[in-house]
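# test case, fold it:
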Amino acid sequence: MSQHAVEANFDGLVGPTHNYAGLSWGNVASKSNVNAVSNPREAALQGLAKMKRLADRGYVQGVLPPHERPHVPTLRRLGFTGSDAEVLASAARKAPELLAAVSSASAMWTANAATVSPSADTADHRVHFTPANLGAKFHRSIEHVVTGRALKAIFSDEGYFAHHPALPPVAQFGDEGAANHTRLCAGYGDPGVELFVYGRCAFNDAAPAPTRYPARQTLEASRAIARMHGLRDRNRVFAQQNPAAIDAGVFHNDVIAVGNGNTLFYHELAFLDEAAVLADLRARLTGTDLHAVRVSSEDVPLEDAVASYLFNSQLLNAPDGMVLAVPGECREIASVSRYLDALVGDGGPITSVEVFDVKQSMRNGGGPACLRLRVVLTDDERAALNSGVILTDSLYERLTAWVEAHYRDELTQDDLADPMLLDEVHKALDELTGILGLGSIYDFQL
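Reported below is the predicted structural model:
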């Protein structure tokens, strides 16, 4: 029986160490801006402005906290000793690449935080969470522990929420979270179809795979998550991403496709077997027809899709149709801008386009969709979560003042070794957990 439910978006607050270290091979934007000077304050305020704009439109908007960075405990595990200041100085001198990695603010992209299955899809009718192991990149592989703590602090009622540990941190079970997962349904409270998109088969060397850039998500990881979440066959589809798209810089499926409700917005080169994917989705989707909005290479070349992050947009339900929330870069590339103008007038499900300025995030390779984790919640589940993380006018004002008080407006790679930066981060995060009512989730607090 269907229950009333909404799709809540939980955005990651950009952390105080937001910087451009170019850590993500396969992410064109990340590599192209390496060593540029970043503005953590502006980045955080841009993210908050995006959240506020959507909250003002009536969408349920939550906040996920940044992580503790630089993460000195990781440096200690790698052999650096002494006081915190001595650890930072030694790492900067002997292994600056490690200091950059443990200072990354990449947890801001909460589309990678976890995979979430709504209670309408799961066997025990609870919302299931599995933090992503993010094993493809060292700087991200250290995130899942604190991500898991934060999710448990927010969704703590075990009567409604089930939490799983991250998958084993090995290449065969590489898992990138909801960036390779989307859900289609007639209504949010109805059983839906969860689309798991993978880049390679870990235990089948003969299967197609990219040759230039790594495929970060494996079929084996996607299948394991579906099992842990108790998804039935009718509630899941596994689809392989087109290896050519990965080699063009489409490191996650959400750079080439986005879905919501009964609408799938995708590029023609998104999937290895487009026809089979659509057929599987249509066969399993109940109570509604699939609206497949296909973008051709003729209209938007793949390189323009990657450069603009057209598909790394948020697709949102609205009273008069779907809203596509795009990054400003979509209006700077002629083919994409022309396509968007034609899209809203073609009589399809997407009826409006709204532009968001998330340039600080985009320069590091993440658009509007990267910044949010979608969680479908019934009314009872909403009442059971920690409401301190739900964005209100008051919380927005408190978080804005918090950012203004604690964030620098300029950060370079050399600044990462500054022990004062670590002190600033600890002070800021200690205050933030109080604001959000999360308790002690960081290593320095435990």
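# only C-alpha atoms from now on, for both contacts and neighbour counts.
Fine.
# who touches the spatially most central residue of the chain in this structure?
Residue closest to the average C-alpha location in the chain (C-alpha atoms, centre = their mean): residue 111, at 1.4 Å. For residue 111, the contact set (C-alpha atoms under 8 Å, 6 or more residues apart in numbering) comprises 177, 178, 179, 369, 370, 371, 372, 373, 374.
# structure for this one too, so we can compare:
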Amino acid sequence: MSHLALAAREVNFDGLVGPTHNYAGLSYGNVASQASKQQCSNPREAARQGLAKMQALMELGFEQGVLAPHERPDIASLRRLGFAGSDAQVLESAAREALPLLLSASSASAMWTANAATVSPSADTHDGRVHFTPANLACKFHRSLEPTTTARILQAMFRDPAHFQHHAPLPSVAQFGDEGAANHTRFSHDHGAPGVEFFVFGRSAFDPRYPEPHRYPARQTLEASQAIARLHGLSEEGVVFAQQNPAVVDQGVFHNDVISVGNAQVLFHHEDAFLDSDRVLDELQGKLARRGGQLQRLCVRRNEISVGDAVRSYLFNSQLLDRPGQGALLVVPDECRQNPAVWDYLQAQVNSAGPLGEVKVFDLKQSMQNGGGPACLRLRVALKPDELAAVNPGVRFTPTLHTQLLDWVDRHYRDRLAPADLADPQLLGEVRTALDELTQLLGLGSVYPFQLP
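Model (predicted):
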């Protein structure tokens, strides 16, 4: 039996890049986002790059799905902040009086669906259902606008209450800062078997014993990770909590998926990724072994690749795809090939007897310049056959949907967008027209504020 016929499958639901994809430099602590600030973006090219990755992985036999972008600019949020009048007047006054707020309300950051939610498969949960908790993204204003719409979209995708359980986002306060699956990885010997869920946090809100970074903020709290584990009904034997190394957070590692990636039984990580690394990884290895798995660690030493090179290339913000019997497939951005130290390391690993069997390179420059690589663009959901059959069929990626989405992008997306263009009322109209058509194409129903009563 091939890996494509396993009883349960991991589905990658990739975020469609939104029509207002722009470089406003909103994410302090994200080096690439800051470096690209105020440059012109190309939303059409960004969406096409993401669709090309989805298509290539689908053609390799991996199950793919699509998460819809959000409505931006977020007029409702600007109104809550005191801007009044028609939509055009709200945009004009926000641009004149508080441009940073308009930029935040226009961010297409929902494209990075690794931050959309934390997902626990049915094999791990107390009630045998797949559990979803949308991330509150409380650390950044522009991202804190996302959870309500994200929740609606996820509920429209995973509707059947017999298979899927949806939780509300955690309280949107710093103490429960939650950044979703970017700080969560699941390990198991089979996607349908009980596994170990690995939660990585940057700081503790209430326990002073945990050190914090000095330069950049730690976004995920221990308390948020613990709350999600409780909500999802995970057992103690199926959970490991690990703290990010504060020193690497201060070097631009704003999420764990910038310094570590795992899947199935493989953990690919930098030597400096975790605090108290030996203890944490021993615990992970032991718990996985008791669930029938065997952890395979691929640890990159700092004398092989520096943290700086890892951040610049987004080596660890890659997709690690399980292919039993063939070695894992690592999907990396082209920036990895352009970095000699990183590329030489990857070639050596593929040619060794290690867990990596193949590396595939994709051009994701539009996303990368805003601080998101292949891993940022997808939300992983392990599904058994009956659960996969219960997913809204409109969001499952097929050759026909790929063609339809390319046509949709070409008709509705601009090929050049500067931050100043975000105040254009015509852009808002273009976005709403595009999204209204998209919800019909994906069978989502009414999920956006402009569609609701």
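# quick one on the thing from earlier: can you tell me which of the contacts of residue 111 of the first structure are in helices?
Within the contacts of residue 111 of the first structure, no residue falls in helices by DSSP state H.
# for these, give me TSV that also has distance to residue 440 of the first structure.
Compiled in TSV, the contacts of residue 111 of the first structure are given as follows (distance: C-alpha to C-alpha, whole Å):
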residue	distance to residue 440 of the first structure
177	24
178	26
179	27
369	28
370	26
371	23
372	23
373	22
374	24
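# okay, those in TSV with neighbour count and distance to residue 99 of the first structure next?
Listed next are the contacts of residue 111 of the first structure as TSV, based on neighbours: other C-alpha atoms under 10 Å; distance: C-alpha to C-alpha, whole Å:
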residue	neighbour count	distance to residue 99 of the first structure
177	28	25
178	30	27
179	30	26
369	27	28
370	26	24
371	30	24
372	29	26
373	26	27
374	24	31
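# closest to residue 145 of the first structure among these?
Residue 145 of the first structure lies nearest to residue 177 out of those, by C-alpha to C-alpha, at 14.0 Å.
# in the second structure, what residue corresponds to the closest one?
Under the alignment (TM-score structural alignment), residue 177 of the first structure pairs with residue 180 of the second structure.
# ditto for residue 232 of the first structure
By TM-score structural alignment, residue 232 of the first structure lines up with residue 235 in the second structure.
# any idea how far that match is from residue 195 of the second structure?
Residue 235 of the second structure is 10 Å from residue 195 of the second structure, where distance means C-alpha to C-alpha, to the nearest Å.
# so which bit of the second structure is stretch 374-390 of the first structure matched to?
Going by TM-score structural alignment: stretch 374-390 of the first structure matches residues 380-396.
# now do the buried residues in the matching stretch.
By 16 or more other C-alpha atoms under 10 Å, the buried positions in stretch 380-396 of the second structure come out as 380-384, 387-388, 390-392, 394-396.
# among these, which lie within helices?
387, 388, 390.
# mind putting these in a markdown table, distance to residue 400 of the second structure included?
Shown next, in a markdown table, are these (distance: C-alpha to C-alpha, whole Å):
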| residue | distance to residue 400 of the second structure |
| --- | --- |
| 387 | 22 |
| 388 | 19 |
| 390 | 20 |
